[in-house]
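S.K.: Here's a sequence, model it:
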Amino acid sequence: MPPSSQNTRYSPALTNSPQTVTTTRNYQFGPCVSVSQPAVISGTATLVSTGSRTCLDLLKSNAVTLTITWNTGQTSMLSGNSVVNVVGAVNQTEVTGTIASGLFAGDTFLMNVTGAATDITLCTLGLGTVSSLYDTITLEITSFV
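M.R.: From the prediction side, this is the model:
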């Protein structure tokens, strides 16, 4: 199984000028290990949105809501906030929050998203566009029970 990942496509490609863009973000989680839910070994999620965007938006922190469908058919709705940092040529996003409903409800989560920042940096300087991004993810759900 490939590592957990996020594959994002922008149509049309993002530029440093505002335009209406459809964003499609596909998540693949796995392999997963859960002591409390050993049948959970993988999960998926998809987000599609349309709105006015520029590549500068990729550097903004924001609220995040994501519903993961696990291989068991159960779902978890994550609700949190992201913090974005570009360190050298790496784009790092940390999302923290709680599982608002479904499997693992009430637990906290930490999701780290890491990918190349080259296209983002060039786009913000007006030297290119961003049509897609591929990032690796680590997701940790912590129960305090």
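S.K.: use CA for all of it now, contacts and neighbours both
M.R.: OK.
S.K.: those strands in the protein, which residues are they?
M.R.: For the chain, applying DSSP state E gives strands covering 5-14, 19-29, 43-53, 63-70, 75-87, 90-102, 108-116, 130-142.
S.K.: so what's residue 65 up against?
M.R.: With C-alpha atoms under 8 Å, 6 or more residues apart in numbering as the criterion, the residues that contact residue 65 are 77, 78, 79, 80.
S.K.: Can you tell me which of those are buried?
M.R.: Buried by 16 or more other C-alpha atoms under 10 Å: 77, 78, 79, 80, out of the contacts of residue 65.
S.K.: Would you check that the third one makes contact with residue 95?
M.R.: Yep, that's residue 79 we're talking about. No - checked against C-alpha atoms under 8 Å, the pair residue 79 and residue 95 is beyond contact range at 9.2 Å.
S.K.: tell me, what's touching the two both at once?
M.R.: Residues touching both residue 79 and residue 95 (C-alpha under 8 Å, 6+ apart) are residue 64.
S.K.: Just give the nearest non-adjacent residue to residue 51, would you?
M.R.: residue 20 (5.1 Å; C-alpha to C-alpha, 6 or more residues apart in numbering).
S.K.: same question, residue 34
M.R.: residue 40 (6.6 Å).
S.K.: what's the spacing between the one you found and residue 99?
M.R.: Using C-alpha to C-alpha, to the nearest Å, one gets 16 Å for the distance from residue 40 to residue 99.
S.K.: One more, so I can put them side by side:
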Amino acid sequence: MAQWLLVAMLTVAALNVSVPPAHAAASTTCTGTSAVTYSPPLTNTPQTVSYSESDTYSSCTSTDPTLTAGTSSTNITLPGASCVGGGVFPPSAYTISWNNGQSSTMSMTFTDVIVAGIETVTGVGTVTSGQFTGGTATIVWVYTVPNPLLCLSTGITGQNGTVAAQILVVP
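M.R.: Okay, here's the model as predicted:
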């Protein structure tokens, strides 16, 4: 009987041995708004255009409790841009500045699809520096396509839409 008691005590003791936890995955998922401006406005005539994009991630859920929001700003020059394309390509680097003082810079490739008057731009890539380095990133922008008749007159000055980002680092 004492032998069984010893085995039971050793079993309980073994169950109470703490094992260090495995490193958990780090992630953030954010939603917000995106505003794009073109100067001068896009028309059917190719021209050099200043492209400015301002993204505001107003709602983030993250494994980092200090990360609740973020912003991103892009300003580039597009030679040969027009309503019919040519030159309108998003940059391959994209940086989000987080409310906790950190940032994430991503190297991304983009696809742009227009279906039934809705433009969906999807960026997929890797976080190359900052918070979540080494993680995979997917960002999706959705815009309503402006009236194409504006290309024949005053031009398209900008687009407003939504943006959603997901970043995941798996240890």
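S.K.: After alignment, which residue of structure 2 pairs with the residue nearest to residue 34 of structure 1?
M.R.: In structure 2, the residue paired with residue 40 of structure 1 is residue 67, using TM-score structural alignment.
S.K.: Just give the nearest non-adjacent residue to residue 52 of structure 1, would you?
M.R.: residue 20 (4.3 Å).
S.K.: What does that neighbour correspond to in structure 2?
M.R.: Checking TM-score structural alignment: residue 20 of structure 1 goes with residue 48.
S.K.: need the contact list for residue 109 of structure 2.
M.R.: 92, 123, 124, 125.
S.K.: Would you agree the third one is in contact with residue 112?
M.R.: No - counting by C-alpha under 8 Å, no contact exists between residue 124 of structure 2 and residue 112, whose distance comes to 11.9 Å.
S.K.: More neighbours: which of these two?
M.R.: For the pair residue 124 of structure 2 and residue 112, the greater number of neighbours falls to residue 124 (19 against 14), based on other C-alpha atoms under 10 Å.
S.K.: counterpart of that one in structure 1?
M.R.: Aligned counterpart of residue 124 of structure 2 in structure 1: residue 96 (TM-score structural alignment).
S.K.: and what of residue 167 of structure 2?
M.R.: Under the alignment (TM-score structural alignment), residue 167 of structure 2 maps onto residue 141.
S.K.: what do you get for residue 103 of structure 2?
M.R.: In structure 1, residue 103 of structure 2 lands on residue 75 (TM-score structural alignment).
S.K.: Name the nearest residue to its match, sequence neighbours excluded.
M.R.: Nearest non-adjacent residue to residue 75 of structure 1, counting by C-alpha to C-alpha, 6+ apart: residue 69, 4.5 Å away.
S.K.: which residues touch the one you found?
M.R.: Contacts for residue 69 of structure 1 (C-alpha under 8 Å, 6+ apart) come out as 43, 44, 45, 75, 76.
S.K.: Give me the distance between the match of residue 167 of structure 2 and residue 28 of structure 1.
M.R.: Taking C-alpha to C-alpha, one finds residue 141 of structure 1 at 16 Å from residue 28 of structure 1.
S.K.: The two - which one has more neighbours?
M.R.: Neighbours were counted for residue 141 of structure 1 and for residue 28 using other C-alpha under 10 Å; residue 28 has more, 22 against 15.
S.K.: Name all residues that make contact with that one.
M.R.: Neighbour list for residue 28 of structure 1: 4, 5, 6, 42, 43, 44, 45 [criterion: C-alpha under 8 Å, 6+ apart].
S.K.: which among those residues gets closest to residue 104 of structure 1?
M.R.: residue 43 (13.4 Å; C-alpha to C-alpha).
S.K.: Hmm, residue 70 and the closest one touching each other?
M.R.: Yes - judged on C-alpha under 8 Å, residue 43 of structure 1 makes contact with residue 70 at a distance of 4.0 Å.
S.K.: I'd say residue 144 of structure 2 and residue 161 touch.
M.R.: Yes - in this structure, residue 144 of structure 2 is within contact of residue 161 by C-alpha under 8 Å, at 6.9 Å.
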